[in-house]
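S.K.: can't give you the sequence, but here's the structure:
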């Protein structure tokens, strides 16, 4: 690293310090007002910013610019235009206008729209989001933008997120004003995204069609050693991975992404990166860049980065923990309980709002993480169950219980930890433990939503959280509006008691992995939406349509479009997986199996010719076993082909998705188990793909 980290950090970002240094004072103030308060951006300001942005980009070697946006594919999109502008005399100049900065026109019919746009309705618009800084990637200036149709419908993941941020800020600020905090002008959602991922050898990756087409293995016998020794988690990082992490950090720091923590995760070949908290819009943008850079940097190190939720059967999959909090523009964390949470009225109100929101919209939180990949992960002993519950910890649950029962809360105060040897320092015990089985856990001054899958855009979960909490806060404001003094105190006391009593069912501090909890959750009336096709219809339930439309986050049409897109994505994902399995078994695995059986038969025949009367029991036993498995695989493959044909004839994506989940995935599991049984009997030289041994233990 030629530069120090402070010099490197943000060096490829047109950030606040660059704008302040390069823009006229009046232009900078006008832009800052737009960013901080959401006021309208005037064209003269945009023109001035565009000139400064272009000059800065050219100084850093950029030749092109792009409106960088996040369509409903879940990944980012970009169309590059050069700064080049011919003068008509055989020369050219480099130009970039305010109009080009604030608006682009990509094809809106070529991205998922869920019926909002027909094929012939091609025009769409990208609009500059000044709250997320422009940056340079390669030789291109990337300008974060929102994406909408010609008629104004949101076709991306950024627009609803920005709307939800405004909704929760409006209601949280209103409540704080009722409480006397009139100096607060805005409340921001902040997020820290912990990103889990796998690294495998690139050459091994290239030999597996399932990894290439499906991003996870469709079959593979377990390696002799998995994660049972618990020796990979936080273990010493191997040199090859350490070199990858070092370069990744540098690339992220250049882009102003505050990569902070890195370590080995539980499964072999699994790792994690975590950043410092940022405003949610920026955090989501940065997480998209993190995933992109992970893949690019891995490739340069002869590795492939796997972001699928369950790349390998039998070991932990990967999640993306969404650490969510609310902070005022005056620097106050609204979810900080302080030293005496039982007496912290402001904290308790915001805590109650979150409890109510999670209970009322648990179905939406489950939907926000519903993908074909994450269905493999949720409910296993590595991730939260599909039942949404909320963990508060021992102290806060006791506070809530005292409010519900109107009894005095006797806090234990700070507890000093002493673990024996005098040489070790004493330290204060946290007021909550960590519960890795909880989908939604309070972790000191924030909530950790542990359900999102590793490949997911965090826009969806945060749109839900922001909007649901905005709804609860709006209800609180309605109850408390106009009250002062003792009347306000009494109303708050009743509001807290009623809210915690009415929504107590969502609070659960125990082990979310047990069957007993699932039975208890059912008694409590908590939804258990185990699969994506089962969960998605709840998205368009009347109460959820009302939520989004009331807070102007999504129109009814935009909500239905997302329902269609998610259903279609699920069905197409499983279809690709089924077709890939069909091809791998038919063209690769069965021929390899037959080749080995043939060689075994030749070996047996040769032995008998050389030594009359010698036994060939071992060969016969193995041939019989493999031949039986080959028959099973062949028969089940024929069944799978018929099922794929049936699914392809379905026009209704909900019907097709349900059929893929209930029928085709079950058939694929039957084939997977048979292939795995055969794989362990076949020498690796015969197998057409690398085994789990090679994929997981490549160092």
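M.R.: Great, that's in hand. Not measured: the values here are computed from a predicted model.
S.K.: Please count neighbours and contacts with C-alpha atoms only from this point.
M.R.: OK.
S.K.: Please tell me I have it right and residue 623 contacts residue 597.
M.R.: Yes. Here residue 623 lies in contact with residue 597, judged by Cα atoms under 8 Å, at a distance of 5.8 Å.
S.K.: Give me the most central residue, the protein.
M.R.: Nearest residue to the geometric centre of the chain (Cα atoms, centre = their mean): residue 456, 3.1 Å.
S.K.: Can you tell me how far that one is from residue 107?
M.R.: 24 Å (Cα to Cα, to the nearest Å).
S.K.: Against which helices or strands is the longest helix that the chain contains packed?
M.R.: Assignment by DSSP state H gives helix 617-648 as the longest helix of the chain. Other elements packing on helix 617-648 under the criterion 3 or more Cα pairs under 8 Å, 6 or more residues apart in numbering; DSSP states H and E are helix 556-583, helix 590-610, helix 665-679.
S.K.: Can you point out the buried residues in the first one?
M.R.: This points to helix 556-583. For helix 556-583, the neighbour count (16 or more other Cα atoms under 10 Å) marks 557-575, 577-578, 580-582 as buried.
S.K.: do stretch 306-314 as well
M.R.: Buried-residue list, stretch 306-314, by 16+ other Cα under 10 Å: 306-313.
S.K.: Now that we have the residues you listed, can you turn them into CSV and tack on secondary structure and distance to residue 336?
M.R.: Below are the buried residues of stretch 306-314 laid out as CSV (DSSP: H, G, I helix; E, B strand; the rest coil; distance: Cα to Cα, whole Å):
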residue, secondary structure, distance to residue 336
306, strand, 36
307, coil, 32
308, coil, 34
309, coil, 32
310, coil, 34
311, coil, 37
312, coil, 39
313, coil, 39
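S.K.: Next one for the comparison:
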């Protein structure tokens, strides 16, 4: 077995590989493109393409593909062979700079929200040199942006790159006021990925799991997570083998998989990587999810990434740990010297302002059919967005707002009357599991992101909103005399903190009191995806997208329409599956068991033992009443489902699914699940939670 460090990145066209395969001048030019956004001419592109092809062929690749992330949220790829006929019965391998830089998939076949008509099929993929190419299944995958013929962004990556650029620009303006001139300011992310692993055989026998990714029916197991024995517990051997194979796959792709452990719920696990630059980190996470599913099939397992595959136990999230860095300096690290304090407070204030001002956008960014079932229960944060700072940092912010902080040096030494901030240590904050947006030492952890989500959306919002807040600071403070800067900066932060203090909350996000308090503060409580999605195109949010150059109005509306369409389609699939399964799988099984009980009663009574059969009679009555309730629930769900399907307005349809269809689905589920407690095990038609969640 290769040395651990030797295995890492073996399938990645990394900077070190580039250095080995490219001429020095070409490597230097490419590095300038990656680090500083310098344009790449065709001669350099041809040299890079040749080096990529040579390296890829040496590592067993036969095809290349532009690997991109359409608005569906998943990844897409079209494979082209390196082989080209030579005209004499032979072939050569060919890969040009033009093929590297640009591809042309059919744009009309992907979700576009009205950006492209079917007859406007042309779309382009454009190489993203900031995320390295890699080999996957003998294919050289080249991360790319995806746009329409007229340059409209048809993907998740393009707006994200724009948001990173505007954050870089505005953060540099702020840092210049502190006498710093970094080459780049880059958001970083660490994406903790939660998932479930179940036996493939059980998965195949649950049509609801296969079609929708979650169990639409299922009574609670005899034992759930109440004993708190699974979290960080010993990993079962079959899962350990899977995790080892997954690590090897990810390490070869240069993905720094670091931590793995059992999560709270039975069969639930987590993988966490080392922090990376945002764009590459999101690409990595998309690969992580793909590999999780593929590797599981080699071990007779199925990986479930749905946010709530099992009712009543923990759902799965993707904790989005976000920070900003300038070179080696984390701008959200309070530091261990007072000289760094004011700069930290400025960036902290910008995040607080951004989250409060665009709380609806952040909620929208994590809205999905699956996440609606997760938010607000079993350690998942509520739908109300708030910020948790921890006791020490809350004290610092409070002193600034109260006017008890002062500055007495040009570079921003803060005097708080106590050495609180200089002594802040990483991870000094309590891990408030009910907070959706928590400061954890030197980063913010956005915990509302769903496990199945493409994390581009929440990071797009964070980058853009924080960039706008930093722009406000730079606009206000640029030109301030150096001797006055520190005092003026602190005063600016004080006013912004007072203005946005309502978003700060350190208590129990699950409590009824918080619901009432949040409403009093004027915080949004967007409980469902249908309620949240329109925030994408609210006037103030459209102004943000456009003013920061991240999305045009047309691009913003297209994403709103794509999200609505996806939500409606998924809800339609779930309702259809539920009705069909209730009619064709569960009701016949329950009826068959009721018939057996009735025949047994009849037989025993005929033998003259009527007095001893009251228990069986009660069971039969429950079964018959349950069948009646199921029939009525199917009829009610069918009616509201047909109502939703008939609606032509997408938002109206989403509202109907969220507020009428979903409650009807819950009623039908309750009726069927009640029968699971009564029907004999050999009559129940599918594996139960006890069967699925507890295996050797």
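M.R.: Thanks, I have the structure now. Treat the numbers as computed from the prediction; the structure is a model and nothing was measured.
S.K.: Kindly provide the TM-score of these chains.
M.R.: After superposition, the two chains reach a TM-score (TM-score structural alignment, normalised by the length of structure 2) of 0.96; 686 aligned residues with a Cα RMSD of 1.6 Å.
S.K.: if we can go back for a sec, just put the helices and strands packed on helix 617-648 of structure 1 in TSV and tack on distance to residue 211 of structure 1.
M.R.: Below are these laid out as TSV (distance: least, Cα to Cα, whole Å):
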stretch	distance to residue 211 of structure 1
helix 556-583	10
helix 590-610	19
helix 665-679	15
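S.K.: what span of structure 2 lines up against stretch 202-215 of structure 1?
M.R.: The alignment of stretch 202-215 of structure 1 onto structure 2 (TM-score structural alignment) covers residues 200-213.
S.K.: follow-up on the earlier one: how close does the longest helix of structure 1 sit to structure 2?
M.R.: With mean Cα distance after the TM-score superposition for structure 1, helix 617-648 of structure 1 departs from structure 2 by a mean of 1.4 Å once superposed.
S.K.: Please identify the buried residues of that helix?
M.R.: For helix 617-648 of structure 1, by 16+ other Cα under 10 Å, it's 619, 622-623, 626-627, 629-630, 633-634, 636-637, 640, 643-644, 647.
S.K.: and the helix or strand just after it, how far from the chain's centre?
M.R.: Once the chain leaves helix 617-648 of structure 1, the next helix or strand it forms, by DSSP states H and E, is helix 653-659. Distance of helix 653-659 of structure 1 from the chain centroid (Cα atoms, centre = their mean, to the nearest Å) equals 24 Å.
S.K.: likewise stretch 421-436 of structure 2?
M.R.: 22 Å.
S.K.: Check stretch 603-610 of structure 2 too.
M.R.: 61 Å.
S.K.: Stretch 658-676 of structure 1 too?
M.R.: Distance, centroid of stretch 658-676 of structure 1 to centroid of chain: 26 Å (Cα atoms, centre = their mean).
S.K.: give me the stretch of structure 2 that it matches.
M.R.: Going by TM-score structural alignment: stretch 658-676 of structure 1 matches residues 655-673.
S.K.: on average, how far is the longest strand seen in structure 1 from the matching bit in structure 2?
M.R.: What stands out as the longest strand in structure 1, according to DSSP state E, is strand 187-201. Here the mean offset of strand 187-201 of structure 1 against structure 2 after fitting is 0.4 Å, by mean Cα distance after the TM-score superposition for structure 1.
S.K.: Tell me which helix or strand comes right after that strand.
M.R.: Counting by DSSP H and E, what follows strand 187-201 of structure 1 is helix 202-206.
S.K.: What residues of the helix or strand following that next one count as buried?
M.R.: Sequence order places helix 209-214 as the next helix or strand after helix 202-206 of structure 1, per DSSP H and E. Buried residues in helix 209-214 of structure 1, defined by neighbour count with 16+ other Cα under 10 Å: 209-211, 214.
S.K.: Including distance to residue 470 of structure 1, could those go into a markdown table?
M.R.: As requested, the buried residues of helix 209-214 of structure 1 are exported to a markdown table (distance: Cα to Cα, whole Å):
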| residue | distance to residue 470 of structure 1 |
| --- | --- |
| 209 | 45 |
| 210 | 42 |
| 211 | 41 |
| 214 | 37 |
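S.K.: Identify, from those residues, the entry nearest to residue 329 of structure 1.
M.R.: residue 214 (43.4 Å; Cα to Cα).
S.K.: and the closest one, what does it touch?
M.R.: With contact taken as Cα atoms under 8 Å, 6 or more residues apart in numbering, residue 214 of structure 1 is in contact with 573, 576-577, 580.
S.K.: 6 Å - rerun?
M.R.: Taking Cα atoms under 6 Å, 6 or more residues apart in numbering, we find residue 214 of structure 1 in contact with residue 577.
S.K.: And residue 241 of structure 1, what's its match in structure 2?
M.R.: Aligned counterpart of residue 241 of structure 1 in structure 2: residue 239 (TM-score structural alignment).
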